[in-house]
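Peer 1: test case, fold it:
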Amino acid sequence: MACYGFSPFCRQCFVVIGVSINLSQYGMVFGFTGLLLPQLQDPASSVTIDQDGESWIAALPSLGLLVGNMIIPTIMGNLGRKRANIISITIMTVCWSCIIIANNLTTILIVRFFQGVSLGMVNSLSPIVIGECTSPKNRGAFLTTLSLVLSIGTLLVHTAASFLSWRETATICTAITAFDLVLILFAPESPSWLAVKGRYNEARNVFRWLRGNDEDEEIERIIEASVVTLRETNAKSNSFVLNIKRTIIDFHRTMKEESFYKPILIAVHVYTLGTFSGVNILTSYVILITKEIAGSEINMPIAVITLAVQRLITNAVAVVLMKKVKRRTTLILTTIMNIASLFAVAGYDLAKTCNLFENSLLGFLLLHILMFSISLGALPLTFIIIGELFSLKYRSISAGLSSTSLSVLFFVTLKTFPCLFDNIGLYGTFFLYGCVLVYCLIVLWAFLPETKDKTLQEIEEGFKSKSQNVELKVLRPLMDSK
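Peer 2: Now for the predicted structure:
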């Protein structure tokens, strides 16, 4: 661990910076797509692609995301959050280095896949690390920084690639990931993971190093929950056959536990909302969409950079707001704005396509309004809510399962967008996205709880049945006596 002599808040910042820079690769990888494709389309490019190759370059990281989401629960659960973070950023550093020297489409596609693997790992990992290592009063703002660094990553590659070649841009990204690897090496392990592994004294020490001495009640409640889990694990027989039977019974019982399936169902709908908000295609197909709405006469580098800057500024505003406003209320209001913006852009594009009305400035303004609604709501709140939902007992597997849905959604939106654009136009695509958001809004309105200023243990107990909470209350005096 590092940062001795600093306040608990500064130490939490140190942990957040390490995992946030790793997650900023999301913005870099998918933002890189939007500027890589036009450069590869240049006849003078050393690497040639066709339309099918373009869609695979954009969508292939999403398949890697699926693999990353599948392996990260095991890595997080067995090796710990810190080692999982190190593995993820190491893969990304190697991938950016390979892009620098890539001289054919096959190499680029392979690298893009493994970039997705790294992103799939950090996608599940980052909100969990921040949720477990930061104080409830700061957790919302810290989780919002995840969307902020996403925007910073997007702005960085959009700006760099507007003036530099894709190889030079990849060089900059390599340097950033290498720096982050050094930071992560000095970060502490998650106290929650240490508690799950039965390393209670170490968990208390790390928790107090991160939080100070004013929040001891939370670590004691985490340890209580871990004791229950370890007691159940140690009670199992060593017989292979009996363990198989017990595994099947435990799986069936787990699937019926409200603290397991409810957060996952909510997380899937939150991810669906975030994916169909339009942020992915506005990042990966920014030039195509901007040309469609504002016309080819617009100064494209300036247009792309201004959208990225606006996204960054709005995310920064969201960081401040998340410390003051309720999560659930903000998500509902910004989603309504998001839906209205999608329908507005769709309506304008339809009028433009039918030669009824056209105003480049108005079209570009509508894109900015859409980006504003996304950056203020769906983008930051996805990370905040996901980081707060899952119970300690099932945190690794829950994050992996829910993030798998994100991978599928990413692939579907990025791979199908060119086809949808060609067949039903941008207006039809955005209208479809808006309808999906309406469905997600209804579900989340009904089932999403308020999580602001609650500890992770309080949120978990809110999902549990009464019998599970009674068990913890009975155990608590026994732990206090020890």
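Peer 1: when you work out contacts or count neighbours from here on, use the C-alpha atoms and nothing else.
Peer 2: Noted.
Peer 1: helices and strands around the longest helix anywhere in the chain, which ones?
Peer 2: Assignment by DSSP state H gives helix 395-447 as the longest helix of the chain. Under the contact criterion of 3 or more CA pairs under 8 Å, 6 or more residues apart in numbering; DSSP states H and E, helix 395-447 touches helix 51-79, helix 105-133, helix 258-274, helix 280-284, helix 327-353.
Peer 1: quick check: which helices or strands does the fourth one pack against?
Peer 2: Judged by 3+ CA pairs under 8 Å, 6+ apart, helix 280-284 is in contact with helix 25-41, helix 395-447.
Peer 1: buried ones in the very next helix or strand once past the last one?
Peer 2: If you walk from helix 395-447 toward the C-terminus, the next helix or strand you reach (DSSP states H and E) is helix 456-463. For helix 456-463, the buried set under the neighbour-count rule, 16 or more other CA atoms under 10 Å, comprises 456-457, 459-461, 463.
Peer 1: and for comparison, fold this next one:
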Amino acid sequence: MILKPGIKQAIYTFGVQMNMFSLGTASAYAGTLGPALSEPGSGFHIDLKMVSLIASMPGWSGFLPIILLGPLMHFAGRKTANICLSVPIFCGWILTYFAAEYNSISMLLAGRFLHGLPMGAAYFISVCIAEFSDPKNRNNLLGFKPITAVLGVALMHTMAYYLHWKHMALVGAIPPALGFLITLFWPETPEWLVSRARYEEAETVFYSLRGYSKEGEHELMQMIECEKDRRKFLSDNQRRFAFWKTFKSPILWRPIAILFFALLVPVMGGRHYLVSYSVHLGAQLSGDKTKGYFYTVLSNGIAIPGAVLNLYLLKRFSRRGVLLGTGFVGSVMLAVACAMLYIRTIYPSEALSYSILGVFAVYYFLANCGFYPVSYILMGEIFPLEYRALGSLIDGLLSALGMALVSAFLPWLEIAMGTYGVLLIFGCIMLISLIYLYYHLPETKNRSLHDVGDYFRGKSPKIRRVGEFAFNADENRSILEVDK
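Peer 2: Next comes the predicted model:
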């Protein structure tokens, strides 16, 4: 049976979507694991320092795939890289299960270390999805990426009510196993084949994935011609070290800066710490320590429809509009919540506690339908082909460092400054990042990856009109301009 191009794109990208699902399960697992291990009779004796280490371990291990996947995806290909990613993630969940069986904190930390691999692979996942999909389907396939993460979070939080944490680990092993099996049937992506000068194979895979169209033919020819031109200016000896010589190019550092600030927005906006410390933060925000788990599950009920709504927003509005519009509104809501939390320390009130929860519920919905997913969608679209592996490596290191530091020091910051103080600082950093993006982020919607790369090469405008679509930050327009 011959599958339609759109179905092929969906099936192939499902192989990496499963690793994104694992990112959600790993993030949420810390929120239920810490309280479970602290209970009497758990077999483990841990303090605040160990809770912090368990929660932040995936952030630190995220450095490993960031360092290895860049060169691996560049030299060995996307298929080999995803296989090398899925197998250790699966092993991490199995180790966690046996840690419970033998009450071994060492095995538990080793398992948590391997849980963090998809966190360092978020760039790689975005690149694979973008390269397997055409510009029209890319919007939905990349938009589905955060939904899989949210579903992973919801699954873990829901299972915490019914399953022991060791049995949750067995369920967590299923997604990477599925991802591994699907990847075995992958072809290599056309972009990688072009970068290795395997043009005939690239053409075969390209039309197999996309079907034939004049726009697709033009995109493929541009991609091949650009690679041929690049090779003309490189001798055989220079080409061997070209991966490292790109380090000095401004064409590399401009998208790195943009993507760094784009990822600071969700990191400072709570994408990870609101999940990892969900039970504790739920109790802090509500003022009722007995309801931490309830508010955690409630947050999942908010996040899932928000992530689904994001698919509609991305289809209706520009990437810039959704990111900047929801981001600026979200930063204002964080400031309001901080003020309310501070007032509650002076004038305790049950009504005020419910108001704070209401503000955060709206904020969390806004974040999941706006700046959370869009920031991660940009991972697969920003870098030009020749800088994609090295750029993903550098930006991944910076992002993982930020996430690990936030997860590790959040308990101590909260003790020193209070929840309102921590959220105020994070909100200010988020606002500064959004201002930078307003002036520097190009629009990527409905543009081929080659065309986006040409913007950084100085050959394409920041905003390119496609049909009736347009969004230009330099013009006096609404931040949420609609495709009319």
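Peer 1: nearest to residue 282 of the first structure, out of the helices and strands packed on helix 280-284 of the first structure?
Peer 2: Residue 282 of the first structure sits nearest to helix 25-41 of all those, at 8.7 Å, using CA to CA.
Peer 1: now the closest one: which residue numbers in the second structure?
Peer 2: Under TM-score structural alignment, helix 25-41 of the first structure corresponds to residues 22-38 of the second structure.
Peer 1: report the buried residues of that stretch.
Peer 2: For stretch 22-38 of the second structure, by 16+ other CA under 10 Å, it's 22-34, 36-38.
Peer 1: and for stretch 444-452 of the first structure?
Peer 2: For stretch 444-452 of the first structure, by 16+ other CA under 10 Å, it's 444, 448-449, 451-452.
Peer 1: again with stretch 72-81 of the second structure
Peer 2: Result for stretch 72-81 of the second structure [16+ other CA under 10 Å]: buried residues 72-75, 77-81.
Peer 1: which member of those is positioned nearest residue 295 of the second structure?
Peer 2: Using CA to CA, those come closest to residue 295 of the second structure at residue 81, 37.6 Å.
Peer 1: for the closest one, give its distance to residue 175 of the second structure.
Peer 2: In this view, residue 81 of the second structure and residue 175 of the second structure are 17 Å apart by CA to CA, to the nearest Å.
Peer 1: let me know how buried residue 208 of the first structure is, in neighbour terms.
Peer 2: 17 (other CA atoms under 10 Å).
Peer 1: oh sorry, the question was meant for residue 378 of the first structure
Peer 2: Count around residue 378 of the first structure with other CA under 10 Å applied: 27.
Peer 1: and it, what pairs with it in the second structure?
Peer 2: Here residue 378 of the first structure is matched to residue 371 in the second structure, going by TM-score structural alignment.
Peer 1: hmm, that match is touching residue 319, no?
Peer 2: No. Here residue 371 of the second structure lies out of contact with residue 319, judged by CA atoms under 8 Å, at a distance of 9.4 Å.
Peer 1: helices along the stretch 101-250 of the second structure, start to end?
Peer 2: Assigned by DSSP state H, counting those that start in this stretch, the stretch 101-250 of the second structure shows helices spanning 105-115, 117-120, 122-132, 135-159, 165-172, 174-183, 190-195, 199-210, 214-232, 236-240, 242-245, 250-268.
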